[in-house]
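In: Generate a structure from the sequence data that follows.
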Amino acid sequence: MNKGKSKAMNRFKPLSEPETHSEYLLTNIYLLLIIENHILNKPLDTQVGLIMPPGLNYLPSRPHTNIKFYESILVHTKSVQFEHFTRDNSEEISYLKFRIQKVLTPVEWCSLNSSIQHSPFMYQQMIIAKDKPAVTINYKDYMDAWRNVLFYQDPSSKHSWYLTFIKSIKLPLPTWFMTDWWTKFGPSTDIFPATVMQAYEKSNLSLLQFMHQYSIPWILRWQYATHDVTKNNLGSFTYLSQDIYSKWWDKFNCVFITKPTAPPTPLKLSEFPSLSSSFKDVVTKPNPQKESSSSINLRYCSGYS
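Out: Next comes the predicted model:
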């Protein structure tokens, strides 16, 4: 094995936790855009290759914005802690941890640079990665980082995301985050074990408050698919979609949630440092194989049409 290969393999941590065995449930269908008639009859992976930009699984709003760029923004602003785990000393990612520390509001974003105090959408120079030159970004890029970074896929297309809110996060969160990110990537209560569901129903908390208060993680993965959608009197159209699945993490100790002495209000806030490693530069398309589901809760979130 050459030294370059060893260095690349060491960028990621070995698998340290067993995978969950709960069933994935379809929790959101994100409609990307309408598939044009001339490619409708082609295989799904061919359609994806003809529609999506090379190496990306999202439609970029500006050039030269890859997954590594978006991860760097979230790390630099101490919004998210990333950890990547591999299996059997290989570079194939088994799962990725995504610990949410904070979501900056427009006002907090402006506070990062006194020259843009009146407009978060003014561009500013920011160094978001070590040993890299400053880049020109604004608050829209920060929002796009949240929207796009989870659409990373490695060559196996079998990895998953472990997501959780760290108790340091400040609530309430920005409206765009709630109506966009949480609607798209948040879990469904259908993944809860019965005892946790009972505790949730008695808590009088929103789902996000409940997940935050007890730092409950959820496991997420996604895949490409197609869906026919009827638009009023315009007829039926076929959309390329990203179907998002979530499930319960079986190793989570839920005893302190269900016992009578569980805390009735969110815990105190504190600060946590940010940890990160980099994504691989090359992002490939997933294998569009459906996950089976016995209970489906659809939350539609339209993209470009």
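In: For the rest of this, base every contact and every neighbour count on C-alpha atoms.
Out: Will do.
In: how about the most centrally placed residue in the chain, what does it touch?
Out: The residue lying closest to the centre of the chain (C-alpha atoms, centre = their mean) is residue 150, at 3.3 Å. If you count contacts by C-alpha atoms under 8 Å, 6 or more residues apart in numbering, residue 150 has them with residue 161.
In: Now show me the structure for the sequence below, then we'll compare the two:
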Amino acid sequence: MEPEYWDKNPFKATAKAFPPGFHYRPTTLNKTRKFYEFILVDTNSVSIKHFKDPKDPNLNTHSTIQILKVMQPRHYGSNLNQPKKFSAPFDPTRYTYWDYIDAWTNVFWHQNNKYKHSWLIYFKNNTTYNFPNWFLQWWNYFGPIPQIYPEEVQQGFNQFSRMFNNQESRIPADLMYFSSFALSWIFSWQYRYGKIENKFDNSKAALDQVKNWFQVHPEFLKPADPETSLFLNKKSQLAIFLAGSKSKEILAKNLKEVLHLLQQQEEEEKPSKKKVESSDENDDQDDDPFYQNEDDCFGISLEED
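Out: Predicted coordinates for the structure are as follows:
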């Protein structure tokens, strides 16, 4: 900060630099925080409620924002710079996809004159989210930190992390966990995170619920070793095949077919197993120092002088 803008009260310092009502660097003066809030509301991306002090109707004490969806670039259109018109009168009358991205940050820079405003952020129940890549950076900044997790949420997240296949997902485990179980957290403007209040139902993210979630979403389950995964996959296919048997006779016939297929597959795999064993023996010789140094013995005479 430049010396002429400095003040021991940071809110007074920013008031010297920013236009009235702004707590971020404006691109144009008519792109206010309300402009960015209207973008998110008008695109049905969020639901926002502001709560006022009963003694002062002009004072917003806190706000809630429910995340309904995060619009992908392809859902906006082929040209991200092409302005879209609002569904209701507003100034400015249009916005671009870049404004939409900025809205997810600038909407939170709301503050009251007591500097005690806070946001309750939460996801919607039974909603599948498809987050764009830029939203992951938003999550790193505005998402909750593990230090504020209630014990039940922490236990559920630990279980979720152990089972979640993060190698196959670009979405981090904590974002997937919070969005899948519709959890909430508090964010305050002063870059401080508040604790999740006990009045919120955290049991929906407990250990048993995490296990149930992976049963419904097996595509996110961390795989076992390849052979085990292949075995489990075949086992599942065979179970479906046998379940289609409508009588004892058909079941007996299907069981014989399954047994025949398994025996045939085992016979086909035997040659490959032998090759692997032979290769392992050669590898053992390569690793043996005796075989590695055999060339060193050439030219050495064992006869005494």
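In: what TM-score comes out when they're superposed?
Out: Remark: TM-score between the superposed chains equals 0.61 [TM-score structural alignment, normalised by the length of the first structure]; 205 aligned residues with a C-alpha RMSD of 2.4 Å.
In: one step back: the residue nearest to the centre of the first structure maps to what in the second structure?
Out: Under the alignment (TM-score structural alignment), residue 150 of the first structure pairs with residue 108 in the second structure.
In: do residue 104 of the first structure as well
Out: Match for residue 104 of the first structure (TM-score structural alignment): residue 71.
In: Can you get me a residue count around residue 188 of the second structure?
Out: Residues lying near residue 188 of the second structure (other C-alpha atoms under 10 Å) number 20.
In: Quick check: the equivalent of it over in the first structure vs residue 209 of the first structure, distance?
Out: Under the alignment (TM-score structural alignment), residue 188 of the second structure pairs with residue 221 of the first structure. Residue 221 of the first structure sits 22 Å away from residue 209 of the first structure, taking C-alpha to C-alpha, to the nearest Å as the criterion.
In: my guess is the match of residue 150 of the first structure is in a helix, correct?
Out: No - assessed with DSSP: H, G, I helix; E, B strand; the rest coil, residue 108 of the second structure is coil; it does not lie in a helix.
In: what residues are up against residue 225 of the first structure?
Out: Contacts of residue 225 of the first structure (C-alpha under 8 Å, 6+ apart): 44, 240-243, 288.
In: For the second structure, which strand extends over the most residues?
Out: Assignment by DSSP state E gives strand 56-67 as the longest strand of the second structure.
In: need the strands for the stretch 101-250 of the second structure, in chain order.
Out: 118-123, 184-188, 192-194 (DSSP state E, counting those that start in this stretch).
In: Give me the mean distance between the shortest one and the first structure.
Out: Compared with the first structure after fitting, strand 192-194 of the second structure has a mean deviation of 3.0 Å; criterion: mean C-alpha distance after the TM-score superposition for the first structure.
In: Count the residues that sit near residue 179 of the second structure.
Out: 20.
In: Need the counterpart of it in the first structure.
Out: Match for residue 179 of the second structure (TM-score structural alignment): residue 212.
In: Do you have the helices of the first structure handy? List them.
Out: Here the first structure has its helices, by DSSP state H, at 3-9, 44-51, 67-76, 106-110, 139-148, 175-176, 183-185, 194-203, 207-213, 255-258.
In: can I get these in JSON lines with distance to residue 264 of the first structure?
Out: Output for these, formatted as JSON lines (distance: least, C-alpha to C-alpha, whole Å):
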{"stretch": "helix 3-9", "distance to residue 264 of the first structure": "44"}
{"stretch": "helix 44-51", "distance to residue 264 of the first structure": "47"}
{"stretch": "helix 67-76", "distance to residue 264 of the first structure": "31"}
{"stretch": "helix 106-110", "distance to residue 264 of the first structure": "29"}
{"stretch": "helix 139-148", "distance to residue 264 of the first structure": "30"}
{"stretch": "helix 175-176", "distance to residue 264 of the first structure": "25"}
{"stretch": "helix 183-185", "distance to residue 264 of the first structure": "25"}
{"stretch": "helix 194-203", "distance to residue 264 of the first structure": "7"}
{"stretch": "helix 207-213", "distance to residue 264 of the first structure": "9"}
{"stretch": "helix 255-258", "distance to residue 264 of the first structure": "10"}
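In: which one of these is the most hemmed in?
Out: Most buried of the helices of the first structure by mean neighbour count (mean count of other C-alpha atoms under 10 Å) is helix 67-76; its value is a mean of 22.
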